[in-house]
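>>> sequence and predicted model, in that order:
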Amino acid sequence: MRPKPTDYMPMAADWGRGVTRRAIRLRGSPGRVDAALEDMRHAMTCTLEHDGSVVTAVTAGFHRYTLQLCPGASEPLQALVGIPLDMPVQDLFAHGRPRQNCTHMLDLAWLAMRHAARGDAEWIYSIAIPDRVSGPMRGTLSRNGAVVQDWQVEENTIVSPAALAGQSISGGLTRWLTTESGLPDLMIEECLVLHKGFFMVGARRFAMPEGALPEGYRKAVTGVCYGYAAERIETAVGLEGMGRDFSATPEKLLTFE
């Protein structure tokens, strides 16, 4: 069993007074999707090229990230070249692929794959999850300004909406959504996007390490993604100056300032 974050990370000084925010832009054009993601710890881009059926090229841009190792995740992302654009999500994320990649970049590439079928449309997903010291936490996902998901979560369990009530956000939600839920395809996409927003709440709640990673932190995160892989984590360094607070300035998301 992995230790809890409270066992090895100090609480962030401003926890309880802000908002976890993330924005994702998906912009389609003939044979190409330009995707971008920004939140308090990450600013990334992904350009995906395709022939209408399969991925023909993928380029990752790491602009703001957690570890000095993260840009190296551009290499395993190349395994997406040649796979069908409509590969089921449970297959795309099978066989340890998320652990071999930067999970945020892989998510962005997956969304770009899905967006390829939407032509020249531009979609912007926006996540907002206000800090809560106690009681249920509310998280919303908007698409082009309209709220499409509105969750209440208490002690890592979704309380509402009714279609998701009782599901845990700390494990098994992706499998349930993609294999058991029976929910519409677009709603599954929305739920997976908002779920990752709740995952990012920890980056607001706790002070992320800068410099050499503390031993307790290394033990807790070893193997979760490319940068924290067992064969790399001993050389991993938490980068300074990568954090941003968009609590009061959501309009600055996706500007990469």
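That came in fine, so what should we check first?
>>> CA atoms for contacts and neighbours, from now on please.
Noted.
>>> how about the strands in this protein?
Secondary structure of the chain, counting by DSSP state E: strands at 19-29, 32-39, 43-50, 55-64, 122-130, 137-143, 146-154, 157-160, 211-212, 237-238.
>>> list the buried residues of the fourth one.
Neighbour counts using 16 or more other C-alpha atoms under 10 Å place V55, T56, A57, V58, A60, F62, R64 of strand 55-64 among the buried residues.
>>> do the same with the third one
Neighbour counts over strand 43-50 (16+ other C-alpha under 10 Å) mark A43, M44, T45, C46, T47, L48, E49, H50 as buried.
>>> does that strand pack against any helices or strands, and if so which?
Here strand 43-50 touches strand 32-39, strand 55-64, helix 103-115, going by 3 or more C-alpha pairs under 8 Å, 6 or more residues apart in numbering; DSSP states H and E.
>>> dump these into CSV; add distance to K252 as well.
Output for those, formatted as CSV (distance: least, C-alpha to C-alpha, whole Å):
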stretch, distance to K252
strand 32-39, 9
strand 55-64, 14
helix 103-115, 19
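>>> and the ones you listed: which comes nearest Y217?
For Y217, the closest of those is helix 103-115, at 18.1 Å, according to C-alpha to C-alpha.
>>> among the strands of the chain, which comes closest to Q100?
strand 55-64 (14.8 Å).
>>> contact partners of the closest one?
41-50, 70-71, 74, 77-78, 80-85, 105, 109, 113, 242, 256 (C-alpha atoms under 8 Å, 6 or more residues apart in numbering).
>>> nearest to G139, of the helices and strands packed on strand 43-50?
Within the helices and strands packed on strand 43-50, the stretch nearest G139 is strand 32-39; the backing value is 14.7 Å (C-alpha to C-alpha).
>>> below is structure B, check it against A:
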Amino acid sequence: MSTPADPDPEKLPGYRRRIVIEPGNGVVTSELEDDYHRMVVTLEYDGEMITGVASQMPRGPWTTCDGAMAVVRDTFLGKRLDDMSVKRAKSLNCTHLYDLASFCAGHAGESERVTYEIFTSDPVDGLVVTRLYRNGAHLFDWTLKDGRFVSPEALAGKTLTGINEWLATLDPQTDEAARVLRWASMVAGGRGISMPTGMKGADIGIVGTCHTFQPGRIDEARRRPSASRDFSREAGPLADRAELFERD
């Protein structure tokens, strides 16, 4: 947890993300919204096999993002819920749709809804504080300076990509939460990059990192109008589902 001197990311300008994972009878739906995306994935399953994949993308930042809905379907449909081979296809997918589908597969057979809420402050003199709530419970505060952990002490000096050994020591629920926070903390860095309407994907993307940034497609991608929102200055993400994120 943070020390008293740490800034409160909930009170500072910065990145916001909310995720809802909702298991049902033979079906799981996961939804996220953040500064750049609003997406939903629903998996249907029979026993251990995925029998249906549907997705929606009310908001995606690039003109090529919508095509990723067919890719996530092809990646997961007909696979076992625990088929790890799908990981090889992550970079071919919209990574956010892929993560939502993975949440669905991982929570199949459960009965309780799971929510995540993330706050990440914009850097101030290289200092970033990021916070995660799971089901309304305050689970993590991480502080980074110039891209390296200051706290928690167990991670001091490491980068966000250098904590896999620590993740391996966690129970499955905590591991999932930590990975959610790590990925959100990485995505938050986009707030510091100017991405005007009409910008080419090739002007910013690292080739091969996601569906939009695949060779050829990256040259076609254009930044959509109003692709970014600042939820630290307005109602939070998934505002139409805000009651799910109320805290005691």
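Structure received. Keep in mind that this is a model prediction, so the values were computed, not measured.
>>> now the TM-score, please.
The TM-score (TM-score structural alignment, normalised by the length of structure 2) is 0.83; 230 aligned residues with a C-alpha RMSD of 2.3 Å.
>>> what's the separation between A162 of structure 1 and G197 of structure 1?
20 Å (C-alpha to C-alpha, to the nearest Å).
>>> could you check which of the two is surrounded by more residues?
The neighbour comparison of A162 of structure 1 against G197 (other C-alpha atoms under 10 Å) goes to G197, with 23 against 9.
>>> the more buried one -> structure 2?
Counting by TM-score structural alignment, G197 of structure 1 lines up with A184 in structure 2.
>>> over to L239 of structure 1?
Correspondence of L239 of structure 1 to structure 2, assessed by TM-score structural alignment: R224.
>>> R22 of structure 1 pairs with which position in structure 2?
R22 of structure 1 maps onto R17 of structure 2 when the alignment is built from TM-score structural alignment.
>>> can I assume its match is in contact with P237?
Yes - in this structure R17 of structure 2 lies within contact range of P237 using C-alpha atoms under 8 Å: 6.2 Å.
>>> tell me, what's touching these two both at once?
Common contact partners of R17 of structure 2 and P237 (C-alpha under 8 Å, 6+ apart): E33, D34, D35.
>>> so what's the most centrally placed residue in structure 2 up against?
Geometric centre of structure 2, nearest residue: A184, 5.1 Å, by C-alpha atoms, centre = their mean. For A184 of structure 2, the contacting residues are R17, I118, by C-alpha under 8 Å, 6+ apart.
>>> mind redoing it with 10 Å?
With contacts taken as C-alpha atoms under 10 Å, 6 or more residues apart in numbering, A184 of structure 2 has the following neighbours: Y15, R16, R17, R18, D34, I118, F119, T120, T130, L132, A178.
>>> I169 of structure 1 versus W176 of structure 1, what's the distance?
W176 of structure 1 is 11 Å from I169 of structure 1, by C-alpha to C-alpha.
>>> mind checking which of these two has more residues around it?
More neighbours surround I169 than the other of W176 of structure 1 and I169, with 18 against 15 (other C-alpha under 10 Å).
>>> give me every residue that touches the counterpart of R99 of structure 1 in structure 2.
Using TM-score structural alignment, the partner of R99 of structure 1 in structure 2 is S91. By C-alpha under 10 Å, 6+ apart, the contact list for S91 of structure 2 reads Y98, V207, G208, T209, C210, H211, T212, F213, Q214.
>>> pick out the most distant pair among those.
The most distant members of the contacts of S91 of structure 2, if one measures by C-alpha to C-alpha, are Y98 and V207, lying 17.8 Å apart.
>>> ok, those two, which is more surrounded?
Neighbours of Y98 of structure 2 and V207, each counted by other C-alpha under 10 Å, are more numerous for Y98; the result is 26 against 18.
>>> residues near the closest residue to T143 of structure 2 other than its chain neighbours, how many?
Computed as C-alpha to C-alpha, 6 or more residues apart in numbering, the closest residue to T143 of structure 2 that is not its neighbour in sequence is V129, at 4.5 Å. By other C-alpha under 10 Å, the residues close to V129 of structure 2 number 27.
>>> residue in structure 1 matching V129 of structure 2?
Counting by TM-score structural alignment, V129 of structure 2 lines up with R138 in structure 1.
>>> check the gap between whichever residue in structure 2 pairs up with Y226 of structure 1 and D46 of structure 2 for me.
Matched to structure 2 by TM-score structural alignment, Y226 of structure 1 sits across from H211. Counting by C-alpha to C-alpha, the gap from H211 of structure 2 to D46 of structure 2 is 28 Å.
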